[in-house]
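1. Make a model of this:
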Amino acid sequence: MNVTLVVPVYNEQLNLNTFIDEFNRHYSKFSELNYNFDIQFVDDGSKDNTAAIIEALANKYVYVRAILFSRNFGKESALFAGLEHASGDLIIPMDVDLQDPFEVVFEMLKKYEEGADVVLAKRIDRGTDTYLKRRSAEMFYKVNNKMSSLKLENNVGDFRLMTRQVVNEILRLKESQLFMKGLMSWVGFDTVVVTYVRPARNEGDTKFNFFKLWNLAIQGITSFSTLPLKIWTYFGGITAFISFLYGLKIIIEKLFFGINVSGYASLMVAVLFFGGVQLIGIGVIGEYLGRTYLETKQRPKYIIKKSINENQRAG
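-> Sure thing, here's the model as predicted:
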């Protein structure tokens, strides 16, 4: 049974050799279980020496394969590319910073042998993350699972085991605006969860800042739910109904009782409130329209500058 580890990287020169050393430390144990492993690196247009280090590792180790992007296309595209080029019967995406421990892979393989098609690795302790990141992640899962019919398992990232059949179904999905957690969950199949405590990052800093995480969350929600559009439809209808009643009240007062001049402040509050509501509504519509516009362009998800050892299979 061949297993491919899909490892997207971006400016990870400090972690690559340590990752390979840790893999080699477990390699004999994997072989004892009759699994052949290879590693599919995807360099997402790194600006440091990441590409050069990957090439050196590929020349040294037969199980290392890689594709190098022409520029930075983002982790979602890098992960999709890794799945497209993975040769294994089982595929496991994981990070290079050793926050996804190899020990968990053994638990995943055990669950697969028991009949699972997908094995999710769930973090039960996010103590290594900042308070803001923990709270924002918690809020994202709550909001997404309430707004979308697609329910995501809390505190599960890309680290998971998938069979070849599962990956093939994911690759059939044609959208270019990718939210991989959603796509990998959308295809379904028999899914189980293993839990682990996520260690601290080995070297360097995470490449995801708050702005990138915010955009990813928006992309996730808009990719699998139209509820934000419906909310503004309902809100607009309620607001219009209230405005109609208020207008009717003014007409009646004008015809039968006369109207005393109202204050300037109340008028401005009403104008600014409804103007703000309209702009927010237009912004929500714009998010969906913008993603539809990008999808219609049908641009490739990524461009490969160079492939390394791509003709070699797991072994």
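2. contacts, neighbours, all on C-alpha from now
-> OK.
3. ok, and the closest non-adjacent residue to residue 171?
-> Nearest in space to residue 171, with sequence neighbours left out and distances taken as CA to CA, 6 or more residues apart in numbering, is residue 84 at 6.8 Å.
4. Check residue 57 too.
-> Spatial nearest neighbour of residue 57, chain neighbours left out: residue 64 (6.8 Å); criterion: CA to CA, 6+ apart.
5. What is the burial count for that neighbour?
-> Look at residue 64: counted by other CA atoms under 10 Å, it has 26 neighbours.
6. Give me the distance from the strand or helix carrying residue 18 to the chain's centre.
-> With the criterion set as DSSP states H and E, the secondary-structure element containing residue 18 is helix 16-32. Centroid separation between helix 16-32 and its chain, computed with CA atoms, centre = their mean, to the nearest Å, is 27 Å.
7. Now the second one, please; I'll put the structures next to each other:
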Amino acid sequence: MTHSHGTQHAGPVTLSLVVPVFNEEDSLDGFLLRIRQVFEREAQISLELVFVNDGSTDSTLERLLHCQQSNSTIRIVDLSRNFGKEAALSAGLQIATGQIVVPIDVDLQDPPEVILQMIERWREGYEVVLGHRISRRNDSWAKQTSASWFYRLHNKIAEQTLPENVGDFRLMDRCVVDALLTLPESRRFMKGLFAWVGFRTTQVEYERPERAAGQSKFNGWRLWNFALEGITSFSTEPLRIWTYLGALVSLVSFAFAMFIVVRTLIHGVDMPGYASLMVAVTFLGGLQLIGIGVLGEYLGRTYIEAKRRPVFLVRRIYESKD
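-> All right, here's what the predicted structure looks like:
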């Protein structure tokens, strides 16, 4: 990418790592050890760790509180229940106080060492530095294929394109975080919101290792719903597609009706086929139901947004006593 002409940054900087956690008791010690190894010699970086406990049912919160006793950089945001990763991420961004903010997962698939490269690019004047995965070889074939199709479809029909093979792992300047916090929607597709706000952007590339501990919380069904959320959040194209499809089906049915009229005038009336009638009825019925489903998806979003419920509820924020 071309060199940025933005404000260049030198000297000390405050960095907030936003870490959403849900049943991650096995991953915390390894993550904190790695963070300490990366940042303990960085005298110019003042670190803040914002852990967002997203309604964990194991001992994640107790483990965090224990770690906080010996680590004054840790702040813990305990949500009242499990609101999902997008909401937990929003909570972390709201609480984080750093001059630059980096969302990162606790499973170490996003190597903390990459953050140092991101900070170098930020010092050059960029306001957003994306973490770009060189490959997805540690993902299953199904996950790789579905991700590729999702990006291709989303970027074809949405006004705002998403950078491929880029997750939530990125560095954001304070001005970017403040802009994100002004967005009022309660159904939040964070990848789309990150892309929508814009700002001067570059990327650093890294190889994504396997998960250090624990299990991924995203199964096939959740990933499907996540993709649906992304497409309906940033595009009304599916509604337009059904308008065109409806017009096409009407045109075909009108042409078929003309054919029947002409054939009847020439050959007389014959007994209509039950099988072809059932195929036509079920095909058109299925088409209508899918169209109603697409319409319902958007209507449901409008209904939920109209309630103006908060994205998350905080039960308590645990600050370090140091």
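8. TM-score for these two?
-> In this superposition the chains share a TM-score of 0.95, using TM-score structural alignment, normalised by the length of the first structure; 310 aligned residues with a CA RMSD of 1.4 Å.
9. ok so, going back, the residue nearest to residue 57 of the first structure maps to what in the second structure?
-> Residue mapping for residue 64 of the first structure onto the second structure gives residue 74, with TM-score structural alignment as the criterion.
10. and its match, what does it touch?
-> Residues in contact with residue 74 of the second structure, defined by CA atoms under 8 Å, 6 or more residues apart in numbering, are 48-51, 68, 319-320.
11. Quick check: it vs residue 28 of the second structure, distance?
-> Counting by CA to CA, to the nearest Å, the gap between residue 74 of the second structure and residue 28 of the second structure amounts to 12 Å.
12. just residue 109 of the second structure next, same as before
-> Noted for residue 109 of the second structure: a distance of 13 Å to residue 28 of the second structure, by CA to CA.
13. And stretch 83-92 of the second structure, how far out from the chain middle?
-> A distance of 10 Å separates the C-alpha centroid of stretch 83-92 of the second structure from that of its chain, computed with CA atoms, centre = their mean.
14. list the buried ones in it?
-> Residues of stretch 83-92 of the second structure classed as buried: 85-92 (neighbour count, 16 or more other CA atoms under 10 Å).
15. out of those, who's nearest residue 297 of the second structure?
-> Using CA to CA, residue 86 comes nearest to residue 297 of the second structure of the buried residues of stretch 83-92 of the second structure, at 18.8 Å.
16. how much does whichever helix or strand the closest one is part of stray from the first structure?
-> Residue 86 of the second structure is located in helix 85-95, with elements delineated by DSSP H and E. The superposed helix 85-95 of the second structure is, by mean CA distance after the TM-score superposition for the first structure, a mean 0.3 Å from where its aligned residues fall in the first structure.
17. according to the alignment, that helix goes to what range in the first structure?
-> Structural correspondence for helix 85-95 of the second structure: residues 75-85 of the first structure, per TM-score structural alignment.
18. tell me the secondary structure for the equivalent of residue 290 of the first structure over in the second structure?
-> With the correspondence set by TM-score structural alignment, residue 290 of the first structure lines up against residue 300 in the second structure. Here residue 300 of the second structure is recorded as helix under DSSP: H, G, I helix; E, B strand; the rest coil.
19. Ok, residue 5 of the first structure next?
-> Here residue 5 of the first structure is strand, with the state taken from three-state DSSP.
20. Just give the number of residues close to it.
-> Neighbours around residue 5 of the first structure, by other CA under 10 Å: 25.
21. What of residue 18 of the second structure?
-> By the measure other CA under 10 Å, the count of residues near residue 18 of the second structure is 28.
22. residues contacting it?
-> Applying CA under 8 Å, 6+ apart, we find residue 18 of the second structure in contact with 49-52, 89, 92-93, 96, 101-104.
23. likewise residue 208 of the second structure?
-> Residue 208 of the second structure touches 109-111, 133-136, 138, counting by CA under 8 Å, 6+ apart.
24. And it, what's its match in the first structure?
-> Counting by TM-score structural alignment, residue 208 of the second structure corresponds to residue 198 in the first structure.
25. Same question for residue 59 of the second structure.
-> Under the pairing rule here (TM-score structural alignment), the equivalent of residue 59 of the second structure within the first structure is residue 49.
26. thought its match was touching residue 10?
-> No. Counting by CA atoms under 8 Å, residue 49 of the first structure sits too far from residue 10 to count as a contact (10.1 Å).
27. Who has more neighbours out of these two?
-> Higher neighbour count among residue 49 of the first structure and residue 10: residue 10, with 21 against 12, using other CA under 10 Å.
28. what do we get in the second structure for that one?
-> When the second structure is aligned by TM-score structural alignment, residue 10 of the first structure is paired with residue 22.
29. Within the helices and strands, which one has the nearest residue to its match once chain neighbours are set aside?
-> Spatial nearest neighbour of residue 22 of the second structure, excluding adjacent residues (CA to CA, 6+ apart): residue 56 at 4.8 Å. Residue 56 of the second structure is part of no helix or strand when elements are defined by DSSP H and E.
30. what's around residue 56 of the second structure, how many residues?
-> The number of residues packed around residue 56 of the second structure, counting by other CA under 10 Å, is 19.
31. got it, and residue 38 of the first structure?
-> Neighbourhood size, residue 38 of the first structure [other CA under 10 Å]: 24.
32. so how many other residues sit close to residue 274 of the first structure?
-> Other residues near residue 274 of the first structure number 13, with proximity taken as other CA under 10 Å.
33. Equivalent analysis for residue 241 of the second structure, please.
-> One way to gauge burial is a neighbour count; for residue 241 of the second structure, by other CA under 10 Å, it gives 12.
34. Over to the one 10 residues further on?
-> Residues near residue 251 of the second structure, counting by other CA under 10 Å, number 12.
35. got the end-to-end distance for stretch 266-282 of the second structure?
-> Between the opening and closing residues of stretch 266-282 of the second structure there is a gap of 29 Å (CA to CA).
36. With stretch 122-133 of the second structure instead?
-> Counting by CA to CA, you get 19 Å between the two ends of stretch 122-133 of the second structure.
37. do stretch 171-184 of the first structure as well
-> End-to-end distance (CA to CA), stretch 171-184 of the first structure: 10 Å.
38. for stretch 181-190 of the first structure, same thing?
-> Distances were taken as CA to CA; on that basis the terminal residues of stretch 181-190 of the first structure are 16 Å apart.
39. to the chain's geometric centre, what's the distance from that stretch?
-> How far stretch 181-190 of the first structure lies from its chain's middle: 12 Å, per CA atoms, centre = their mean.
40. Now do the buried residues in it.
-> Along stretch 181-190 of the first structure, the positions that meet the burial threshold by neighbour count (16+ other CA under 10 Å) are 181-186.
41. For that stretch, which outside residues touch it?
-> When contacts are defined by CA under 8 Å, 6+ apart, stretch 181-190 of the first structure is touched by residues 115-118, 150, 152, 157-158, 166, 169-170, 220, 224.
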